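Enquirer: sequence first, predicted coordinates after that:
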Amino acid sequence: MATVLDILTFLGIAILSVPTLSLNKRKKKLQQASDILERATKRNTDDAFNQLIEEVQEARGALAGQWRRVDEICLFVGYFLLLGSSLLRVFV
């Protein structure tokens, strides 16, 4: 029984890591894009181009921080597995 509970705990933790790692990956991509756009801004003095770059940065920032349905599912499943395994440890 202890092995099953350990497996449930492991799965809960692994599933909970999905939203965190996903958000981290999106934020890294956003930072790379921001760095590229910043270098392009320094090379170009055209106001329309700079305004476009700012709009792209804002749009990408909004997309990177959005909460996705899969993140919510992973949180519920992960917490359910951790809670279930801990309750079984207490009452079994």
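Expert: Okay, I see it.
Enquirer: from here on, contacts and neighbour counts on C-alpha atoms
Expert: Will do.
Enquirer: tell me where the protein has helices.
Expert: Along the chain, the stretches classed as helices by DSSP state H are 2-43, 47-64, 69-91.
Enquirer: try this one next to it:
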Amino acid sequence: MDTEAVRTFVRASELGQLGHAADELGVTQQAVSKRIAALERVLGVRLFTRTARGVELTLDGQAFLPHARNIVTGVDRAVTAVRPDSRALRIDVL
């Protein structure tokens, strides 16, 4: 499962519009649509219903959202844990 697709799903669900999610993520709206479509194919369910005002979560989307948030949080924590600039400074005194 592509974690960027999961991140895209979370932002789109929070913002309710694929265009706003694209702007925040620094990608095109087409890229957002493709990521979500790929995620829907992997999961085998529809996550959003497209409306005139944007997107709304389906029941499956509502069920997946809390788990998707946990995935994004876990990935962010894992990346932070291995970044050298995020580690505490260690000074040895002789």
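Expert: Structure received. These figures come from a predicted structure and were not determined experimentally.
Enquirer: what's the TM-score here?
Expert: TM-score of the superposed chains, computed with TM-score structural alignment, normalised by the length of structure 1, equals 0.31; 37 aligned residues with a Cα RMSD of 3.3 Å.
Enquirer: could the helices of structure 1 go into CSV alongside mean neighbour count?
Expert: Converted to CSV, those look like this (neighbours: other Cα atoms under 10 Å):
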stretch, mean neighbour count
helix 2-43, 15
helix 47-64, 14
helix 69-91, 15
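Enquirer: could I get the full set of strands for structure 2?
Expert: Taking DSSP state E, the strands of structure 2 run over residues 48-51, 54-57.
Enquirer: deepest in the core, which of those strands is it.
Expert: Neighbour counts (mean count of other Cα atoms under 10 Å) averaged over each of those peak at strand 54-57, with a mean of 18.
Enquirer: output the contacting helices and strands for that strand.
Expert: In terms of contacts (3 or more Cα pairs under 8 Å, 6 or more residues apart in numbering; DSSP states H and E), strand 54-57 of structure 2 is packed against helix 3-15, strand 48-51.
Enquirer: now find how far off-centre the last one is within its chain.
Expert: Spelled out, it's strand 48-51 of structure 2. 17 Å (Cα atoms, centre = their mean, to the nearest Å).
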